[in-house]
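Undergrad: Next input, structure requested:
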Amino acid sequence: MSEGFEGALYVVATPIGNLEDLSPRATRVLGEVDWIAAEDTRHSARLLRPLGIDKPLVSLHEHNEQMRVETLRQALDTGKNVALISDAGTPLISDPGYVVVRELRASGHRVIPVPGACALITALSAAGLATNRFLFEGFLPAKGGPRRQRLMEGREREETLVYYESPHRIQATLQDIAALFGTRRVVLARELTKTFETFLDADAETLGRRMQEDPNQARGEFVIMVAGAAPPDDETHALAEGEAWLAAMLAEGVGVKAAATVVAGRLGGRKKYWYQCAQALKDGDG
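TA: Predicted coordinates for the structure are as follows:
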């Protein structure tokens, strides 16, 4: 290998659509390694053939990943270099590879990332939603109940929420988002870097209607991005925090007057107000 490492695992990002997004470094590494571990060997062969890369391919997917650990460990022990690729994008990001990387690192082998395309980052970079903080949830559960539960867990989060979704579930997922998030802004990215790349920007109910009117918009793989919840205003936040403090102290046996004094000193406000809140909580009226 021209990078000077032997017996290493290279985690190589591949294009998510546009083949020109494969980096020169990724192309070189794929051409120099001894083996390539691929999620779908037939799919990867179609990617590698136009590049003139003909390397032994070994399958590595969610159903055989644990079994492949020892095979790859032995290959690296004998000085072979192996590249890990997924069907599209960066391996391990909602794709197999975590178990292999964890076990090989634990046994002292070098794991080298070769960065490139990732649908998550590609979508966020062009969505116009806040990216200073975001929560990536990967694929949502297929069944409605668990899916709604997962969505509910993110409803009060202030970060931008990011989900992956498949075409045959996109309508049901948008219906769930509409029911739980109301008119919250949603940006839907589909067919990223491909000919029909599209960004749709509206609330979930409106996006669902657009897909009903134009079924072509329901094709492809999707990245769903939901604007984070608005932060509570200062007064509401202070009230909630104060009541939480009062409840905790009352539960520990602290008197109403003493609890009110502590909260007033901590959060400000009149001690009489906090005393009334504490008394209401103690009486079971809060």
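Undergrad: all contacts plus neighbour counts: C-alpha atoms, from now on.
TA: Fine.
Undergrad: Run a quick neighbour tally on Ala179.
TA: As a burial measure, Ala179 scores 13 neighbours (other CA atoms under 10 Å).
Undergrad: That should have said Gln74, apologies.
TA: 12.
Undergrad: gap between it and Ala229?
TA: Note on Gln74: its distance to Ala229, by CA to CA, to the nearest Å, is 49 Å.
Undergrad: Sequence B follows; please return its structure for comparison with A:
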Amino acid sequence: MRNPESGVLYVVSTPIGNLEDITLRALRILKEVDLIAAEGVSHSRKLCQKHGIKTKLISYNQHNQRRRGAELIRRLKSGLDVALVTNAGTPGVSDPGALLINQAVEEGIQVSPIPGPSAVISALSVSGLRAERFLFLGFLSHSSSKRKKELKNLIAEQRTMVFFEAPHRLKSMLMDLKDILGDRQVVLLREMTKIFEEIKRGLASDVLKQLELDSIKGEITLVVAGGEKKMDEGFIDRETQRMIKRLLKENNISVKDMATRISEEKGLPYRRLYKKCLDMKKEMETKQVS
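TA: Predicted structure coming up:
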């Protein structure tokens, strides 16, 4: 139940690059509130200076959100209005915000969205891929092995997928994506709405070739086509097939042990792997005979 004496927590979307990409309502709210809780104070100060906003800024980010959150809740309960902003786009979407919003809700404080820019929606809008249903996954794991497991869970996903990625991991992400999900259509967007905005399109392998000579910098959003149809239950990704082929060539392990080993390493069903190992072994033997 709402506390009528409390202020309002406004969740305000701000530009993802171009400082002119902000709504009239967002500008009004940022001028009228008592306090702006910003992920990066220096970053948000540039936006405020651009638009003549003189409201006090304080930091609220993943490093201080528990301590600062309690302070913001006290101020809201005292009747002050607070605007929550992130460095780019909408708070709570791959950025700090959810914790404070939940705290406000528990205290009966009104939470109001002020919609606007979103890297996810902006990327989808120019991707040319089906976007009536999509899956946003943010940043996958920094660890290569964990990222591969996360991608394996998406093998049967038919919806268009949107990822964020760091420049220094982009090539390895695309290679893993191609090996595990197959060489499907991707759209890579770099520095959206900024001076050096760039969009690359094509199969994952084509985009990788385009990146070979490029020095990758800036913020990356990756839109990936969903699978055309549900994968067959016997589907084994290309990376695992290469592993089976290598082990078969080494010829120092039984098919049973091979399937057990790969099942433990990859987390894939033993029976499916055993059948695939047998099929690939027969195929290799047939080629050797012919």
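Undergrad: what's the TM-score here?
TA: For these two chains in superposition, a TM-score of 0.77 is obtained (TM-score structural alignment, normalised by the length of the first structure); 232 aligned residues with a CA RMSD of 2.1 Å.
Undergrad: Any idea how many residues pack against Leu57 of the second structure?
TA: The burial count for Leu57 of the second structure: 19, using other CA under 10 Å.
Undergrad: and it, what does it touch?
TA: The contact partners of Leu57 of the second structure, by CA atoms under 8 Å, 6 or more residues apart in numbering, come to Leu35, Ile36, Ala37, Ala38, Val41, Arg45.
Undergrad: Dump the residues you listed into CSV; add neighbour count as well.
TA: Shown next, in CSV, are the contacts of Leu57 of the second structure (neighbours: other CA atoms under 10 Å):
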residue, neighbour count
Leu35, 22
Ile36, 25
Ala37, 25
Ala38, 23
Val41, 19
Arg45, 17
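Undergrad: need these in a markdown table with distance to Phe163 of the second structure, can you?
TA: A markdown table is the format used below for these (distance: CA to CA, whole Å):
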| residue | distance to Phe163 of the second structure |
| --- | --- |
| Leu35 | 32 |
| Ile36 | 28 |
| Ala37 | 26 |
| Ala38 | 24 |
| Val41 | 26 |
| Arg45 | 28 |
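Undergrad: from those residues, which is closest to Lys178 of the second structure?
TA: Of all the contacts of Leu57 of the second structure, Lys178 of the second structure sits closest to Ala38, with 37.4 Å by CA to CA.
Undergrad: so what's the closest one up against?
TA: Counted by CA under 8 Å, 6+ apart, Ala38 of the second structure has contacts Ser44, Leu57, Ile58, Ser59, Tyr60, Asn61, Leu84, Val85, Thr86, Asn87.
Undergrad: now the strands for the second structure?
TA: 8-12, 35-38, 57-59, 82-85, 110-114, 134-139, 160-165, 185-190, 198-203, 220-224 (DSSP state E).
Undergrad: what's the mean deviation for the first one versus the first structure?
TA: Going back to what we said before, that points to strand 8-12 of the second structure. When the first structure is overlaid, strand 8-12 of the second structure sits 0.4 Å from its aligned residues on average, using mean CA distance after the TM-score superposition for the first structure.
Undergrad: With the third one instead?
TA: For strand 57-59 of the second structure, the mean distance from the matching residues in the first structure following superposition reads 1.3 Å, by mean CA distance after the TM-score superposition for the first structure.
Undergrad: For the closest residue to Leu129 of the first structure other than its chain neighbours, grab the count of nearby residues.
TA: Leaving out its chain neighbours, the residue that sits closest to Leu129 of the first structure by CA to CA, 6 or more residues apart in numbering is Ala227, at 6.5 Å. Neighbour count for Ala227 of the first structure, taken as other CA under 10 Å: 22.
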